[in-house]
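In: fold the following, please.
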Amino acid sequence: MTRESQVNSIETNNFLYPEDVMIPQAPPEFKSGFVGIVGRPNVGKSTLMNRLVGQKIAITSPIAQTTRNRLRGILTTPAAQIIFVDTPGIHKPHHQLGEVLVQNAKAAIESVDLILFVVDASTVCGGGDRYVAELLNKSQTPVILGLNKTDQQPPESADKIDESYTQLASTNNWKIVKFSAITGEELPQLQDLLIEKLETGPYYYPPDLVTDQPERFIMGELIREQILLLTREEVPHSVAIAIDQVEETPSITRVLATINVERDSQKGILIGKGGLMLKTIGSSAREQIQKLIAGKVYLELFVKVQPKWRHSRIRLADLGYRIEQ
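Out: Take a look at the predicted model:
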């Protein structure tokens, strides 16, 4: 996807801007560009983007493969505008959904100006990291190796861990930077390095915009996040959220959403005894959506069984999972 098509794909809603809003002209020496955040699942890519942008636009959880769509977060400073592209974790896929996620992550490598390859610095470099490194080597896109989770490094093995990634970086002639997305340690230095590596360019988005994702999409992700946090391991990866209706009034926003699962047993887990689990999910998600829109929300959730939806390209497309170009 070219820069122009990425920007032109924006939809108009509460997060996005109407066509008549002017994008200012960038001052001399202003830098801009697209930075792809790439890595294995669960290395903290979404947490990092949220921290850099200064607002929660991507869901996070301890469960791997949380991110399913290629998300874009926008950071604008007096010196630059960085469009972060948060990608699904690169892993060995086990179903059609996994294939779509990995293909979209790989496509992002070729559609950005700079890659931030994020690894988990709380453990030594592994085969998954080397696999991602091999993919990046096939691209002409410049790469920075980012060591995240430095706050979680065991003191007794920190030198060994650092050395394993130093070898990976030197082998590929990559610059390396250490930081913690959780604590914010060294993130200003990371931001400065990213800006340094970008070329001069225009504003691609209005300076006050933090994401180009539709509000409905983020509502669905906030619901899915609560399911990831509250239910058993067998449920989260089998869940897809469809926002069926959003009705806004001056006093309240009513949201109707369907939680799609693959099996009746998963539906039972989500509903819970006496509907308690679904009520808990709905209450927690409603609080997050209220923060998103800064207003009162009524949220109604339904659960629907869609057998083997992750294996069906048609059902995946209906639920918003398509291979991006």
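In: every contact and neighbour count from this point should use C-alpha atoms.
Out: OK.
In: helices of the stretch 1-150 of the chain, residue ranges please.
Out: Taking DSSP state H, counting those that start in this stretch as the criterion, the stretch 1-150 of the chain carries its helices at 3-8, 45-53, 96-110, 127-137.
In: I'd like the distance between residue 215 and residue 255.
Out: To residue 255, residue 215 is 12 Å away according to Cα to Cα, to the nearest Å.
In: and residue 61, what does it touch?
Out: With contacts defined as Cα atoms under 8 Å, 6 or more residues apart in numbering, residue 61 is in contact with 225, 228-229.
In: in helices, which of the residues you listed fall?
Out: 225, 228-229 (DSSP state H).
In: just name the closest of those to residue 266, please.
Out: Of all the ones in helices among the contacts of residue 61, residue 266 sits closest to residue 228, with 12.8 Å by Cα to Cα.
In: circling back: now the contacts of residue 61: which count as buried?
Out: 225, 228 (16 or more other Cα atoms under 10 Å).
In: switch the contacts of residue 61 over to a markdown table; also include distance to residue 244.
Out: A markdown table is the format used below for the contacts of residue 61 (distance: Cα to Cα, whole Å):
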| residue | distance to residue 244 |
| --- | --- |
| 225 | 18 |
| 228 | 21 |
| 229 | 23 |
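In: tell me the one of the contacts of residue 61 nearest residue 317?
Out: Using Cα to Cα, residue 225 comes nearest to residue 317 of the contacts of residue 61, at 20.7 Å.
In: now show me the structure for the sequence below, then we'll compare the two:
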Amino acid sequence: MDDPAREGPERTAAGSRPGHRSGVVAIVGAPNVGKSTLLNQFLGAKVAITTPKPQTTRGQIRGILTGENFQVVFVDTPGIHDSKRLLNRVLVQWATRALHDVDVVVFVVDVSHRDRARELAILDLLREVGCPVVAVLNKIDKVAKENLLPILDELGRLHPFAALVPVAARDGDGVEAVLDEILRLLPEGPPYYDAETLTDQGPAQLAAEIIREKVFLLAGQEVPYSTAVEVEDIADEPETGLRRVTATIYVERPSQKGILIGKGGRFIKKVGRMAREEMEELWRRKVYLDLRVKVLKDWSRDEKALRRLGLARQE
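Out: As a prediction, the model looks like this:
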């Protein structure tokens, strides 16, 4: 995986006209505050996986929203948090690198989470960025209405935000208001991508993320965080229209391999079936998914393994 801090999008001349706004918008926040859900709502399509578990997002996911007079390149990022685990530290590096060369930051806060220590730590980073920050106060559906105004006041005193917008991202409530604030802050300029482009993820990355999402949704608390997915091959058969996907789920210990395979292979078959069905819906074609499970001992603590899996920067 190339380092997006060095390999960012480049503006194209096509579609440039007076009054056209474009820019890069980083979506940041603590783990499990709804960043990926918000991105999917902006786009009206699923480009980032979402699960109830924290720290689902790995790396940076770009989603492109194109309108008549604008193009927004959203960058979804892993949750920013303090951790001693190498994998988690690498993920936080992905998130902080996303703050380079952006036009606007969308800072997502879970208003149902009352401890503001993690928000304060992230705001220390945002103060160094020097670009407008829109605070998105998510999960307002989990807070009593009479408590919302004091929370808005509390957060408003933490930072000179360009705007504070209450939303319930899961239901789409308030998302349009966030977009209005973003467009107000973006500079004039030509688009980065063709109007038809929704994400910069290729088929292999999309397939890997879909498989990983199913593991997160189906497995217990520990196993998903010890899994990584590598797609070795994607091949299309012109005669039949079939797309063959060969992928491996890596775990760190033999016991985790046993859990993922399940009795009689039932668990891995369920993961494969759900992933295949979503791929078929996404690509609108039949998919044959060859899915295996292998042990890559302690990969989340091994920088060489993280680079191999595209989770750490290549030297």
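In: overall similarity of the pair, as a TM-score.
Out: Here the superposed chains carry a TM-score of 0.93, computed using TM-score structural alignment, normalised by the length of the second structure; 310 aligned residues with a Cα RMSD of 1.9 Å.
In: what would the helices of the stretch 1-150 of the first structure look like in JSON lines with distance to residue 242 of the first structure and mean neighbour count?
Out: Shown next, in JSON lines, are the helices of the stretch 1-150 of the first structure (distance: least, Cα to Cα, whole Å; neighbours: other Cα atoms under 10 Å):
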{"stretch": "helix 3-8", "distance to residue 242 of the first structure": "23", "mean neighbour count": "12"}
{"stretch": "helix 45-53", "distance to residue 242 of the first structure": "21", "mean neighbour count": "22"}
{"stretch": "helix 96-110", "distance to residue 242 of the first structure": "16", "mean neighbour count": "21"}
{"stretch": "helix 127-137", "distance to residue 242 of the first structure": "31", "mean neighbour count": "15"}
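In: out of those, nearest to residue 208 of the first structure?
Out: Smallest distance to residue 208 of the first structure across the helices of the stretch 1-150 of the first structure (Cα to Cα): 10.8 Å, for helix 45-53.
In: tell me which other helices or strands the closest one touches.
Out: If contacts are counted by 3 or more Cα pairs under 8 Å, 6 or more residues apart in numbering; DSSP states H and E, helix 45-53 of the first structure sits against strand 71-76, strand 80-86.
In: in the second structure, what stretch matches that helix?
Out: Here helix 45-53 of the first structure aligns to the second structure at residues 35-43, judged by TM-score structural alignment.
In: the matching stretch vs the first structure, mean deviation?
Out: Compared with the first structure after the fit, stretch 35-43 of the second structure shows a mean deviation of 0.7 Å (mean Cα distance after the TM-score superposition for the first structure).
In: same deal with stretch 270-282 of the second structure?
Out: Comparing stretch 270-282 of the second structure with its match in the first structure after superposition yields a mean distance of 0.8 Å (mean Cα distance after the TM-score superposition for the first structure).
In: now that stretch: buried residues?
Out: For stretch 270-282 of the second structure, a neighbour-count test (16+ other Cα under 10 Å) marks 270-279 as buried.
In: stretch 231-242 of the second structure too?
Out: residue 231.
In: got a list of contacts for it?
Out: By Cα under 8 Å, 6+ apart, stretch 231-242 of the second structure touches 203-205, 207-208, 243-248, 285-288.
In: please indicate which of those has the highest neighbour count?
Out: Counting neighbours by other Cα atoms under 10 Å, residue 207 leads these with 25 neighbours.
In: before we move on, what SS does it have?
Out: Taken by DSSP: H, G, I helix; E, B strand; the rest coil, the conformation at residue 207 of the second structure corresponds to helix.
In: aligned partner of it in the first structure?
Out: Using TM-score structural alignment as the criterion, residue 207 of the second structure maps onto residue 219 of the first structure.
In: repeat that for residue 88 of the second structure.
Out: Aligned by TM-score structural alignment, residue 88 of the second structure pairs with residue 98 of the first structure.
In: check contacts around its match.
Out: Residues near residue 98 of the first structure by Cα under 8 Å, 6+ apart: residue 92.
In: quick one: it and residue 66 of the first structure, what's the gap?
Out: To residue 66 of the first structure, residue 98 of the first structure is 12 Å away according to Cα to Cα.
In: please apply the same query to residue 2 of the first structure.
Out: From residue 2 of the first structure over to residue 66 of the first structure the distance is 26 Å, taken as Cα to Cα.
In: what's the answer for residue 158 of the first structure, then?
Out: Distance from residue 158 of the first structure to residue 66 of the first structure, by Cα to Cα: 27 Å.
In: how about residue 227 of the first structure?
Out: Noted for residue 227 of the first structure: a distance of 11 Å to residue 66 of the first structure, by Cα to Cα.
In: between the two, which one's more packed in?
Out: More crowded of residue 227 of the first structure and residue 66, by other Cα under 10 Å: residue 227, with 25 against 22.
In: hmm, back to that, put together JSON lines for the helices and strands packed on helix 45-53 of the first structure, with mean neighbour count and distance to residue 39 of the first structure on each row.
Out: As requested, those are exported to JSON lines (neighbours: other Cα atoms under 10 Å; distance: least, Cα to Cα, whole Å):
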{"stretch": "strand 71-76", "mean neighbour count": "23", "distance to residue 39 of the first structure": "14"}
{"stretch": "strand 80-86", "mean neighbour count": "27", "distance to residue 39 of the first structure": "10"}
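In: before we move on, the earlier item: and which of the contacts of residue 61 of the first structure is nearest to residue 93 of the first structure?
Out: Using Cα to Cα, residue 228 comes nearest to residue 93 of the first structure of the contacts of residue 61 of the first structure, at 19.4 Å.
In: map that closest one onto the second structure.
Out: Aligned partner of residue 228 of the first structure by TM-score structural alignment: residue 216.
In: residues contacting its match?
Out: 51, 53, 56, 224.
In: ok, so of those, who is nearest residue 23 of the second structure?
Out: Nearest to residue 23 of the second structure among these: residue 56, at 25.6 Å, using Cα to Cα.
In: tell me the counterpart of that closest one in the first structure.
Out: So residue 56 of the second structure corresponds to residue 66, using TM-score structural alignment.
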